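J.: sequence? don't have it. structure:
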């Protein structure tokens, strides 16, 4: 049986706090990501970073997308810290996040401890140019083409909120 696709970051472990450099309170750059155990038949990868706890984890009302990237070549073994269009692997395209930008937008939740899901999808196709595709449009385009999936979860609450919550608290 093949190993499942694995997604990691050398800067934080699954379930840990995301370092401030990768947030709206820090440098607002993307964390470095690495993956292993690519499924056979993978023709491209897609990455969606989303927060299902917006705006308040005690009463979530939407899933907020922070980064939408697709057509990452399967030869790529990760994305570098601070990935911008000029350093993304050749062929990779960025869709539009809920900040209405085509780049990474780091966490900066208004209240509470939020969960940030970094979801990597292995696809059996290279997608057409979807332009400024939203998370929803990318998910629709990927339907029927996902051959593997991996997930990395990071946590974050604003620094000035941390006195009221334990940084290791489990979000609602």
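T.: Perfect, I can see it now. The shown structure was predicted, so the numbers you read here are calculated from the model rather than taken from an experiment.
J.: going forward, measure contacts and count neighbours with C-alpha atoms only.
T.: Fine.
J.: got a list of what residue 122 touches?
T.: 38, 39, 42, 43, 44, 45, 46, 146, 147, 148, 149 (C-alpha atoms under 8 Å, 6 or more residues apart in numbering).
J.: which of the residues you listed has the most neighbours?
T.: Within these, neighbour counts (other C-alpha atoms under 10 Å) peak at residue 45, which reaches 28 neighbours.
J.: Below is an additional structure, to be compared with the one above:
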């Protein structure tokens, strides 16, 4: 009886693990696919911010040094000043070419950037963020610093570095999840803008480590 009950528990665990694996599967998006819409598209703003980076031009290739393949160095980001009512800025970086759990892959978020800050220096260390600002979630969890591209083999991916000017300072709990962050931002966005970079697999990257053999 105990053995039979144990077998049932194992089967249930394997079924749950399989369901989670399917849910977490990363798939490539298709042009115009609604699920591939980024935060800028889902939360349009009347005002416009011009966002640039010294690392690449809009629509250009992201240097490998700014990816997880080689150093994961922050590329730097500059944007034009928001409207007079701006109380803080938020940044959301997404890969719209790949979907995980039905949404663009979330690489980096930062919120409560002071209204007098319109520049983040290249190579910014994780602990050198502007005073009062906080890291939000990315695909690895909450409160994560810049996590650059690690584009899989195949076509180049589109990475959106979007900046939002907000008329509010967000509560700390806004950084728990992407849904919490965007819900707190909704109806408070005065202006937004983005710079888009292209990422690809590093041809010099070593092959992935072999997966361990399944237990017998």
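T.: Perfect, thanks for sending it. The structure presented is a predicted model; accordingly, all values stated were derived computationally and were not measured.
J.: Need the contacts of residue 122 of the first structure in a markdown table (columns: secondary structure and distance to residue 30 of the first structure).
T.: Formatted as a markdown table, the contacts of residue 122 of the first structure follow (DSSP: H, G, I helix; E, B strand; the rest coil; distance: C-alpha to C-alpha, whole Å):
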| residue | secondary structure | distance to residue 30 of the first structure |
| --- | --- | --- |
| 38 | coil | 22 |
| 39 | coil | 25 |
| 42 | coil | 24 |
| 43 | coil | 24 |
| 44 | strand | 20 |
| 45 | strand | 17 |
| 46 | strand | 15 |
| 146 | strand | 24 |
| 147 | strand | 25 |
| 148 | strand | 23 |
| 149 | strand | 20 |
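J.: Including distance to residue 22 of the first structure, could the residues you listed go into JSON lines?
T.: Output for these, formatted as JSON lines (distance: C-alpha to C-alpha, whole Å):
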{"residue": "38", "distance to residue 22 of the first structure": "26"}
{"residue": "39", "distance to residue 22 of the first structure": "29"}
{"residue": "42", "distance to residue 22 of the first structure": "29"}
{"residue": "43", "distance to residue 22 of the first structure": "29"}
{"residue": "44", "distance to residue 22 of the first structure": "25"}
{"residue": "45", "distance to residue 22 of the first structure": "22"}
{"residue": "46", "distance to residue 22 of the first structure": "20"}
{"residue": "146", "distance to residue 22 of the first structure": "28"}
{"residue": "147", "distance to residue 22 of the first structure": "29"}
{"residue": "148", "distance to residue 22 of the first structure": "26"}
{"residue": "149", "distance to residue 22 of the first structure": "23"}
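J.: Checking these against the second structure: which ones persist?
T.: For these, the contacts that are reproduced in the second structure, applying both residues aligned by TM-score structural alignment, their matches' C-alpha atoms under 8 Å, are 38, 39, 42, 43, 44, 45, 46, 146, 147, 148, 149.
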